[in-house]
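Visitor: 3D, please:
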Amino acid sequence: MRRIGRVLLLVMALAAITGQTSPQTAAWPTQPVRMVVAFPPGGATDVMARLLAQRLTAEIGQNVIVENRAGASGIVGSEAVAKAAPDGYTLLFAPSSHATLSELYPSLPFDPVRGFTSIATFARTPYLFVVSPGVPAQSMQELIELARRHPGEIAYASTGMGTAQHLAGEMLRRVAGIDILHVPYKGSGAVRADLLAGRIQSMFDNVAVMLPYVRRGEVRALAVTGPKRSPLVPNLPTLRELGLQEAEIEGWFVLLGPAGMPDDTVRRLNAAVNAVVSAPSMVEQLAELGAEALVGRPGDVTALIVGDRETWGRVIRGANIRVE
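Guide: Below is the predicted model:
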């Protein structure tokens, strides 16, 4: 009898443990999901995140709420996610600049790869190189010649040190052999206001964000940074066509979570994001923004981050770019 009693107690204990863990995993999600964007509202990362959040809400049956937590070139929001509980309810919608944070900040409080769980890819997009209307250059060649005649007088803006905009400008400076000045801003709103007003002469920026200004004639586009022409601006040459292929750059957007997320939750999220991304309406919507939908596995996310960290890390080290 004692033995039977002990067996019963063991069975009951196992049942209790199972009852505490399995339903939580099986039931995910049971509450709203917070998707952190580590940049201010209105930028390309914010625009893309809200596209995903709206569709993902319908796909998983819970609200996906975008939360902007800007600061320190994306570190503030990223660190908040890295330190969050790995339960699938706090996620990070990260742009390609996430990959180079550790190259720029030696004392970064997290590792861009090991500090996160890779979940899903979303989209990639080239950048446009644009100038303010007052710049007397109608083509990239004319802009380069102008910069050579006036070294240090033409400035290009970015939304922060080490961002894709900054690195693209640094590569253009090196490849074209021109002396142009980098002016980092703390947010997208201020930099575009100064560009439109002519207080800053040029910048690289995401097609999705800059195209409306180009179409309204508020800025002039001179080149596209991807390996092929954009169907949205088919007459615009690529940097490769102009002999500046070393300055090519494409942005991308991925979904991450805190390190240690349950495999089952990651699989569910990956499947849900892939369903959203592969929907014809989303593919079309992204194409209208100059972006390409990216269906992928968690391993593809890691490969993007590691690959860009190696590629642009060499540029950062070569130019001795550091952020204190």
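
Visitor: Could you use CA atoms for every contact and neighbour count after this?
Guide: Fine.

Visitor: can you give me the strands in this structure?
Guide: If DSSP state E is used as the criterion, the strands of the chain fall at 33-37, 64-68, 90-95, 116-131, 155-158, 181-184, 202-206, 220-224, 250-258, 292-293.

Visitor: Quick one: distance of the fifth one to the chain centre.
Guide: The one in question is strand 155-158. 19 Å (C-alpha atoms, centre = their mean, to the nearest Å).

Visitor: Name the residues that touch it?
Guide: Residues outside strand 155-158 that contact it (C-alpha atoms under 8 Å, 6 or more residues apart in numbering): 165-166, 169, 180-185, 191, 200-204.

Visitor: quick one: which of the residues you listed is nearest to Arg149?
Guide: Checking those against Arg149 with C-alpha to C-alpha, the nearest one is Ile180 at 11.2 Å.

Visitor: separation between that closest one and Ala70?
Guide: 28 Å (C-alpha to C-alpha, to the nearest Å).

Visitor: here's the other one to compare against:
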Amino acid sequence: MSFTSFARPLAAVVLGLCAAQPAWAAYPERPIKYVLSSGAGSAPDTLMRMVLQEVGQRMGATFVVENRSGAAGLLAMQAIANAEPDGYTVGHGNTQTLGISPSLSPQSATAAQRVDLIVQVGYTANLLSVRPGLPVDSVQSLIDYAKAHPGKLVYASAGNGTSGHVGAELFREMSGIEIVHAPYRSAPAGVNDVMAGHVDMVFDNMAGSLPFAKEGKLKALAVTSARRSPLIPELPTVSEAGVKGFEVTAWSGVIAPKGVPADRIEAINRAVNAVLKEPRIIQGMRDLGYEVAGGTSQSFTDMVLRERAKWAGVIKSSGASID
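Guide: Prediction:
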């Protein structure tokens, strides 16, 4: 057989493989499921539906949001971790599921180890608010009042082990005060009781508390982020108002089961970062109380590991636990 006669069928095979490659590598070819640990209509749900609609347009795909709330986000995390690692099931990771819960239960720790982080979407400060009738008007006067009445002030949270709970415990430790925890079944229930005067204070997200503070139903003292919030720039941070170094933010991002091909992780990361630069998305997020994040998978991973270590220390020293 001549070299030419041998080369022709070989070339045909190579060309056939090359022609088949784009069809095999095309992504996405079908809708992508997005598993969310928050209920329909919640701030995270509204945020991600807004972002994912634009991401889907850039990727030529449809994102289908599956709301799977319950067990402090564990149900959603397990659904993501157990999914086929093909890029067609991704989901939501946040302060609770990636930062706090891994130090509270073995199941949460296992789930967090079985996901990869794609991109941080955004973050929001919490608002430190007190009941209108409490005779304080600043963080320092709150601390002074608490020290004068040890164990008398009661703070609400959305439940044991939530960010509102461990954030308040961090505040308690750093300010040297004694306050009592009152866990509720949800954040709105706790906020309602602060407004009604049944409990004294609460650390809650901006979306949940800021409207009530602007109406005078809550007395807002400070934001918990490192910098003042553009949503209420006249309000100081907790750090500048008396507890130096205090910082708590609620952050979230896109995650996937371990093993998704790197090119598919990169495709989602690239599309999300592009969307987060759009002015109307930036404004839409701010309207919900969020600031844009973005960045690489590695920067998201590094941030989560720092946060996890921070909350592990708070949980250990405070004895915080889940229900």
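
Visitor: still on that earlier bit, and the strands of structure 1: which comes nearest Thr302 of structure 1?
Guide: Thr302 of structure 1 lies closest, by C-alpha to C-alpha, to one member of these: strand 116-131, at 6.2 Å.

Visitor: Quick one: the residues in structure 2 that that closest one pairs up with.
Guide: Counting by TM-score structural alignment, strand 116-131 of structure 1 pairs with residues 115-130 of structure 2.

Visitor: sorry, back to before: more neighbours: Ile180 and Ala70 of structure 1, which one.
Guide: Under the criterion of other C-alpha atoms under 10 Å, the comparison of Ile180 of structure 1 against Ala70 puts Ile180 first, with 22 against 19.

Visitor: these two touch, right, the more buried one and Arg173?
Guide: Yes: if you go by C-alpha atoms under 8 Å, Ile180 of structure 1 and Arg173 touch, sitting 6.5 Å apart.

Visitor: I'd like the strands of structure 1 laid out as CSV, including mean neighbour count and distance to Ala26 of structure 1.
Guide: Formatted as CSV, the strands of structure 1 follow (neighbours: other C-alpha atoms under 10 Å; distance: least, C-alpha to C-alpha, whole Å):
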stretch, mean neighbour count, distance to Ala26 of structure 1
strand 33-37, 24, 16
strand 64-68, 19, 19
strand 90-95, 27, 18
strand 116-131, 26, 18
strand 155-158, 23, 44
strand 181-184, 18, 46
strand 202-206, 27, 39
strand 220-224, 25, 45
strand 250-258, 25, 18
strand 292-293, 22, 29
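
Visitor: could I get these as CSV with distance to Gly74 of structure 1?
Guide: Shown next, in CSV, are those (distance: least, C-alpha to C-alpha, whole Å):
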stretch, distance to Gly74 of structure 1
strand 33-37, 8
strand 64-68, 10
strand 90-95, 9
strand 116-131, 14
strand 155-158, 14
strand 181-184, 14
strand 202-206, 17
strand 220-224, 25
strand 250-258, 13
strand 292-293, 23
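
Visitor: dump the residue contacts of Val295 of structure 1.
Guide: Val295 of structure 1 touches 120-122, 274, 277-278, counting by C-alpha under 8 Å, 6+ apart.

Visitor: List the members of those that persist in structure 2.
Guide: Of the contacts of Val295 of structure 1, the ones still in contact in structure 2 (both residues aligned by TM-score structural alignment, their matches' C-alpha atoms under 8 Å) are 120-122, 274, 277.
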